[in-house]
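*Asks:* attaching a predicted model along with its sequence, questions to come.
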Amino acid sequence: MANQEPPNPSYTVFDHFVLAQSCKDVQRYFAELCHHLEVDPQDYQTFYSKLKEKLNYWKAKALWVKLDKRAAHPDYQNGNVCAKNKCLVLGAGPCGLRTAIELALLGAQVVVLEKRESFARNNVLHLWPYTICDLRGLSAKKFYGKFCTGALDHISIRQLQLILLKVALLLGVEVHTGVEFRGLQEPSGNTGWTAKLHPESHPAGTFQFDVFISAGGGRYVPDGFKRKELRGKLAIGITANFINRRTAAEAQVAEISGVARIYNQKFFQDLLTETGIDLENIVYYKDDTHYFVMTAKKKSLLKKGVIKQDYSDAEQLLAASNVDREAMLRYAHDAARFSTGYQLPDMQFAQNHAGRPDVAMFDFTCMHRAENASIVRERRGKKLLIGLVGDCLVEPFWPLGTGIARGFLASLDTAWMVRSWGLGKAPLEVLAQRESVYQLLSQTTPENTCKNYSAYSINPTTRYNQIKLTSIQVNQVKHLYDVEDPRESNRPSQKQNNKPRMRRDSTGFDELLKWCQQHTGGYQGVKVKDLTQSWRSGLALCALIHNFRPHLIDMASLEESNTVHNNQLAFSVLESELGIPPVMSASDMATRGQIDKLSMVLYLTQVRNAFSKRTLPKEPQAPVTVYKPSAFSRTQSVVFFLNKLKHNSLQRRKEKLASRREAKQREMGDEEDQISSLSAPEVSPRPDPDPEPDLNCSSLTGNCEECYFCGQRVYVLERISTEGKFFHRSCFTCHQCGTTLRLGGYTFSQDTDF
């Protein structure tokens, strides 16, 4: 028999690239493939077409068909719409890579920076129907054959990153791992916007860009963005990953899409009786690992020795020093074994990125969201469009599975914004449209988005129902356009007003700083030099409180090194005594790289106003009720407004509660017919004609806030918060027409003062 022709080496390398299961291997095989085919990935404008032309391999052709179909969408204008734009994306998580892919399809030069050198996140994400369709359109099945096979609708974070990394590389995206981003470098001379990196000699440090997208997670938010915090009562989640050896015995074990105590009390009572473990819910998914997530009761964790000592502060309660890790491993192991009927053989923990058993415990009730999704910064005549995606835009509430679903929606929305930027639209128009779309994101569910998933594109009108791209007007986003020199701005009004306003602001800052220095002088370890870094340890804020209310703070007991405790103490006192909500979490205050100056000015101004408006007693007396100021001068209006709403909505709320109780009693009458899932992190409930279970978080935590209007418990999933109070959505209505109010969408009448 004649010798067969040896296989084409580029075909072999391509097969290795497709099957690669680590970030390093993907990058290595991609570099080899480019070398064999003699194509330059830095030639981003022609790279993809040259790669297709030279890799005439039947396995690759099926991939090209998928990507060509996507690239042919009219939104991209054949890759010409952003051909002159250069984009830097921070973070190679799923949202960062998904954004980079869209920017590459628009024709932009895209560079992605990632601090880590490996993808090691085992946790499993639940995928909404549209995300499954979206990933199939990007050839996810070609890179991961098990993608959403059968009834499976989930994937591990690591596998999702690998799929998106491969697609991004094929489209000409530069991805640099092991590179730490340390901030933006403003233009100077002939050099445009660049990034400060570590190591400083990295070639990406010379890359000049006009678009910066932060997908670096909740820990990094660029300057100019303000964040809001939503914190509920404590709910403790535990995630655990076990090695999946893919044996026949393991394959037989059924997944648990979600079991909640309120719908299957016998299961959780048997678990408690047999193991002493008291849970509110548990979920089990099978992917690269056996993945479990559960919500545990604090009392159970204390009794089992997982938590050593009880604290009211969540930061202290779940601090590493207060957690017995070995006891936590046993707790997760026993809960997983019981929930699977002891059918999983030889359960051994998978390893995390640090080489330790992949088990984590966290408080998932504190979430942040950015007040705005974009800004434009201009220095020396060079404009920079900055956008947020992923957790630094909106942190997900894990029982709803919103993280990856809304994360991908935000990526597509951001790509649409960059498209407008590339088309040369005025910066304020770009910002106004982006903020108009951002208003819809936090209310998005599988039920209220368009159902024609195959028609989804970066155009928001293909995805959101009843969207209005001009709901935010240009004059409402002027504060998001940051111009250093008004002479270089194309906004005539700023030429007249910018300098005087800056002088007034500077004077106001100086007065606030002097007031703070006056009332914190003389305290050991406290030296207020500015309105940001001087407050990081928490001592200055405690000293400010002690100066006016010495009986509330024991300064002698505070240690400068215990920053989280100091900040939490100060925040709690100011909120309970003066009604001033925290500017951020205590841990963020202590550890965040940069503290936003405007946020601190806002917070300290409220503190100064509260202390200055009344002479506070030096000894404990009757509680002083001071409500959160509205624009610092409308406390009475706010109180009157809330009381009028409360009076008008109380009767409606009573009627609704009565009907709810009747419906609930009927539901609880037949437990087996009411078993429903409360999903895991990144796990969304399946579409259900009766959404009531989603509006009840008693399976998350037994301790919920009370509605300010009706006095009944208000659970996390059905509440809104404004003016420092919590409300049922059905209670927060207009006193005239009964229509449910939107946050920021109500106003005070000039005639009636509300």
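*Replies:* Cool, got the structure. Numbers count the residues shown, from 1 in each chain.
*Asks:* can we go C-alpha only for contacts and neighbour counts from here?
*Replies:* Noted.
*Asks:* just the helices in the stretch 351-500 of the chain please.
*Replies:* Remark: helices assigned in the stretch 351-500 of the chain by DSSP state H, counting those that start in this stretch are 402-422, 427-441, 492-520.
*Asks:* over to the stretch 501-650 of the chain?
*Replies:* Taking DSSP H, counting those that start in this stretch as the test, the helices found in the stretch 501-650 of the chain are 539-548, 563-578, 586-591, 597-613, 635-668.
*Asks:* with the stretch 51-200 of the chain instead?
*Replies:* So, for the stretch 51-200 of the chain - with DSSP H, counting those that start in this stretch - the helices run 58-71, 94-105, 129-137, 140-143, 157-170.
*Asks:* from these, which stretch is densest packed?
*Replies:* helix 94-105 (a mean of 28; mean count of other C-alpha atoms under 10 Å).
*Asks:* so who does Tyr285 touch?
*Replies:* Taking C-alpha atoms under 8 Å, 6 or more residues apart in numbering, we find Tyr285 in contact with 124, 154, 255-257, 291-292.
*Asks:* which of these sits closest to Arg116?
*Replies:* Using C-alpha to C-alpha, the shortest approach to Arg116 within the contacts of Tyr285 belongs to Val124, at 19.4 Å.
*Asks:* tally of neighbours for that closest one?
*Replies:* The tally of other residues near Val124 (other C-alpha atoms under 10 Å) stands at 28.
*Asks:* which non-adjacent residue is nearest Lys308?
*Replies:* Spatially, and ignoring its direct neighbours in sequence, Lys308 is nearest to Asn322 (5.3 Å; C-alpha to C-alpha, 6 or more residues apart in numbering).
*Asks:* and that neighbour, how many neighbours does it have?
*Replies:* Neighbour tally, Asn322, other C-alpha under 10 Å: 17.
*Asks:* equivalent analysis for Asn56, please.
*Replies:* Neighbours of Asn56 under the rule other C-alpha under 10 Å: 12.
*Asks:* what about Ala336, distance to Met367?
*Replies:* Ala336 is 27 Å from Met367, where distance means C-alpha to C-alpha, to the nearest Å.
*Asks:* same question but for Tyr11, I mixed them up
*Replies:* Between Tyr11 and Met367 the distance, using C-alpha to C-alpha, works out to 47 Å.
*Asks:* figure out which of the helices of the stretch 501-650 of the chain is closest to Leu169.
*Replies:* Closest to Leu169 of the helices of the stretch 501-650 of the chain is helix 586-591 (C-alpha to C-alpha; 34.2 Å).
*Asks:* try this one next to it:
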Amino acid sequence: LFDQFVNAVTCKSVFNTFHELCTVLGLQHVDHHNFYKCLKSRLTSWRAKSIWDKFDKRAAHRDYRGGAACADTRVLIIGAGPCGLRMAIEAAFLGAKTVVVEKRDRFSRNNVLHLWPFLITDLKNLGAKKFFGKFAAGAIDHISIRQLQCILLKVALLLGVEVHVNVGFSCLIEPPEDQTDHIGWRCKIDPENHPVSEYQFDVLVGADGKRNTLSGFTRKEFRGKLAIAITANFINKNTTAEASVEEISGVAFIFNQKFFTDLKDKTGIDLENIVYYKDETHYFVMTAKKQSLFAKGVLKEDYADTIQLLSRENVNQDALMAYAKEAANVSTNYQLPNLEFAVNHYGQADLAMFDFTSMFAAENSSRVVEKNGHKLLMGIVGDSLLEPFWPTGSGCARGFLGAFDTAWMIKNWAAGKMRPLEILAERESIFQLLSQTTPESLHKLHSHYSIDPNTRYPNLNTIRILKPSQVRHLYDGGDAKLLDEEIPSKRRKQGMVSFKTEMHIHSSNGLVDPYSLLRWCQKILNNNIYRHVHIIDFTTSWKSGLALCALIHAFKPDLINFNQLLESNPLHNNQLALTIAEKELGINPVMSADDIASSDIPDRLNMMAYLSQYYRVFRTEPVPLAPIVQTRSLSKDDKNTRSPKHRTSFLQKLKDKTFHKITHEEKLEEHQHIELTKYKKLPMDEIANKLTVTNKASTSYTPFSQKSKEEAQGAVSVNAMAEILAAKFRGDVPAQPVVKRLKGTPTLAAAQPNSEFCKFCAKRVYIMERMSAEGVFFHRGCLKCDFCGVILRLNNYTAEREPDGKF
């Protein structure tokens, strides 16, 4: 039964199988807090567990506070489109009781949505591949609206969201003046006797498209030069011939004038651009010129008013169908046999014509209404908030971003740590970014996106931050004096302050400024906990690889055993750090381990770019102060045991005279890092680690006299001698003595072939476009299948194990 639910492809079949599943398991939507827990405990098949793992990983994010962030909040969402359902999922993760109303009872929109890269990652993290195996397969970066709604509906139902179809929202019902029964905000719906009419809520979110039914959200129109768009969906019969037809991701006249000129000469069809996606239907979108439509008999009369020009009465539907079919055939070289129109929810051919240059955007994204002691937070998402410009494929992407931003607003509202006007000011400040957002302007670490705006927008510091007084008109009702009262400073620190500090720390390119990054690394690593780790720059301090391993160990001590690492093996240390960071933390390398270990001076810019990824991952984590856990401390019996430590005591004495006098406490700390047994059972790897004299004092030396210079040089010799002696104890070949380098004018290090050049095209690959897989670096577009030439994704490829293996 669960498999039937997972494989359901229509709205009706999803609801039917889900209700049957709940009946068999004895589950009811009574307690939304425990619904998912009970469902997970009773469904234990391997397929169900794979989905629970996805949900649990998302729910474990700190923003949700284990589902307690909005535990006492009740949310009503109008519309079960992609953005409304995505909004409901976030509200469920926050722990809010969430109800969705949808006036339709089926998903019938065949149009195909272009998916920005972060959308693919986000949907995969929600288990989209479990519900729809073809999702984002290969180079596919699109999905039909109907299929996307099915996926999100299944996720919402499993998380305990109540979704009611054939229920339309009419208007709000204010709380009564008589508050004896403490009745809050409700809504009038159609049908009036539906149980949702008795539902009281604290938050109302409108996601019902451009025909927004919520009052208080003024919309403004953006209009450009007339451009008439035609969308057409043809039945995909999934034949071999259809599968071989290449998609058209977007062809514009300015880039391929010959294509459109030939099309006009052959058929009389004059287009400005055309897009073709192959999904559940063959989906075509094209921009037609008005004179061409008149010439082909599609438009009957010419009117100055666009609405009257494109009205159904002024359009010859048969001519429009012939126009779209002929354009589809010519653009695909007649490779799609016997094109037949798909059917829309009206039972008619799925064909539409509209003026896409007329777009609407809301002037505000949120507001608060207070009546008779009850506050209602209102927001809008999706097309209600910002109508998309279809050639950029921005509709779904900006819709999801708006849903995340609204969820962040709801979280702050429920926390009570910010004044209502501060919450509105923050939401409206972030809303300014939405219309300017592109895939390139977002953070590249998509796996770390959350409802926190700082994880998604790198340019928060560039927006105009609104003051609470500037959004006073968005608060309807309430006492003005109470609105201006200050929240206690201790509570405010946990609210809006974090947003502001993050806004000015990040620069426009997503990298933290060098000074803040260096200070952050020093604060974590320069604490005498990690041997041979002392950060003074972005180059030589990281060459041995110990610092990178220490940075990971500081926050994730279970991932690395720092005690087993040797300073004399920088290649191994760097490779270990890069591998663990990529697999466990999602931090992509910008250099190879060999680049860092073999170069005299590692590239500063590359290292800063790489460390900034650690900063974005760990910046909100508390600074770790716990020392490295050791196996056991030194016993009294061990003090009298003869060991190589005694034989090298003259080295320790020399070190003491050279640098500083070791206090009694420091000696005890040093002994705690050593495990001594009888000579025959000596832990040689650990002894080798501890014998190496630390160079922290030499790196932190302040400007000095000739005598101190000689002492520093002597310390280098001691360090080298200790390495040689440790190697003798292990029976290894003696380590090479340290080579002293004279100070002079720094020189620019030569470009490293492993990371500076693309493996496939052998051209220079700059740091901002550099990607890596299987230890090699390349341009995004150069990672292609060696057999068919299709562009591959980093999360969906296989590679042969040979040194020059094929992808």
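*Replies:* Arrived safely, thanks for sending. All values reported here derive from a predicted model rather than from experimental measurement.
*Asks:* picking up where we left off before, quick one: closest of the helices of the stretch 501-650 of structure 1 to Arg406 of structure 1.
*Replies:* When these are compared by C-alpha to C-alpha, helix 586-591 sits nearest Arg406 of structure 1, at 23.7 Å.
*Asks:* tell me the residues of structure 2 aligned with that closest one.
*Replies:* Counting by TM-score structural alignment, helix 586-591 of structure 1 falls onto no part of structure 2.
*Asks:* try stretch 103-117 of structure 1
*Replies:* Stretch 103-117 of structure 1 maps onto residues 91-105 of structure 2, going by TM-score structural alignment.
*Asks:* what comes up buried for that stretch?
*Replies:* Applying a neighbour-count criterion of 16 or more other C-alpha atoms under 10 Å, one finds 91-104 buried in stretch 91-105 of structure 2.
*Asks:* need the contact partners of it.
*Replies:* Stretch 91-105 of structure 2 has contacts (C-alpha under 8 Å, 6+ apart) with 11-12, 32-33, 59, 63-80, 84-85, 88, 156, 159-169, 407, 411.
*Asks:* filter those residues down to the buried ones and hand me the ChimeraX line.
*Replies:* Buried residues among the contacts of stretch 91-105 of structure 2 (16+ other C-alpha under 10 Å), as a ChimeraX selection:
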select :11,32,33,59,63,64,67,68,69,70,71,73,74,75,76,77,78,79,80,84,85,88,156,159,160,161,162,163,164,165,167,168,169,407,411
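*Asks:* residue in structure 1 paired with Glu422 of structure 2?
*Replies:* Using TM-score structural alignment, Glu422 of structure 2 lines up with Glu429 in structure 1.
*Asks:* one more: Tyr346 of structure 2?
*Replies:* Checking TM-score structural alignment: Tyr346 of structure 2 goes with Ala354.
*Asks:* what do we get in structure 1 for Leu27 of structure 2?
*Replies:* Checking with TM-score structural alignment, Leu27 of structure 2 has Val39 as its match.
*Asks:* shouldn't its match be in contact with Lys52?
*Replies:* No: contact criterion C-alpha atoms under 8 Å: Val39 of structure 1 and Lys52 do not qualify, at 10.4 Å.
*Asks:* show me what contacts Arg121 of structure 1?
*Replies:* For Arg121 of structure 1, the residues meeting the contact criterion (C-alpha under 8 Å, 6+ apart) are 156-158, 352-353.
*Asks:* what is the nearest of those to Gln476 of structure 1?
*Replies:* Among those, and counting by C-alpha to C-alpha, the member closest to Gln476 of structure 1 is Ile157, at 37.5 Å.
*Asks:* pretty sure the closest one is touching Leu125, no?
*Replies:* Yes: between Ile157 of structure 1 and Leu125 there is a contact under C-alpha under 8 Å: 6.5 Å.
*Asks:* tell me the contacts of Gln432 of structure 2?
*Replies:* By C-alpha under 8 Å, 6+ apart, the residues touching Gln432 of structure 2 are Ile463.
*Asks:* so what corresponds to it in structure 1?
*Replies:* Alignment note (TM-score structural alignment): Gln432 of structure 2 maps to Gln439 of structure 1.
*Asks:* roughly how far apart are its match and Trp128 of structure 1?
*Replies:* 20 Å.
*Asks:* hang on, the earlier thing: Ala336 and Met367 of structure 1: which is more packed in?
*Replies:* Ranked by neighbour count (other C-alpha under 10 Å), Ala336 of structure 1 and Met367 place Ala336 first, with 25 against 19.
*Asks:* host element of the more buried one?
*Replies:* In this assignment (DSSP states H and E), Ala336 of structure 1 forms part of helix 325-339.
*Asks:* that helix corresponds to what range in structure 2?
*Replies:* So helix 325-339 of structure 1 is aligned with residues 317-331, judged by TM-score structural alignment.
*Asks:* again with stretch 393-403 of structure 1
*Replies:* Residues 385-395 of structure 2 are where stretch 393-403 of structure 1 lands when matched by TM-score structural alignment.
*Asks:* how about that stretch: buried residues?
*Replies:* Quick answer for stretch 385-395 of structure 2 (16+ other C-alpha under 10 Å): 385-388, 391, 393-395.
*Asks:* same check on stretch 377-396 of structure 1?
*Replies:* 377-380, 382-396.
*Asks:* likewise stretch 207-220 of structure 1?
*Replies:* Of the residues in stretch 207-220 of structure 1, those buried (16+ other C-alpha under 10 Å) are 208-218, 220.
*Asks:* same deal with stretch 7-23 of structure 2?
*Replies:* For stretch 7-23 of structure 2, burial by neighbour count (16+ other C-alpha under 10 Å) applies to 7-11, 13-15, 17-19, 21.
*Asks:* distance of the residue lying closest to Ile238 of structure 1 once chain neighbours are set aside relative to Thr239 of structure 1?
*Replies:* For Ile238 of structure 1, ignoring the flanking residues on the chain, the nearest one in space by C-alpha to C-alpha, 6+ apart is Met361 at 4.4 Å. Per C-alpha to C-alpha, Met361 of structure 1 is found 7 Å from Thr239 of structure 1.
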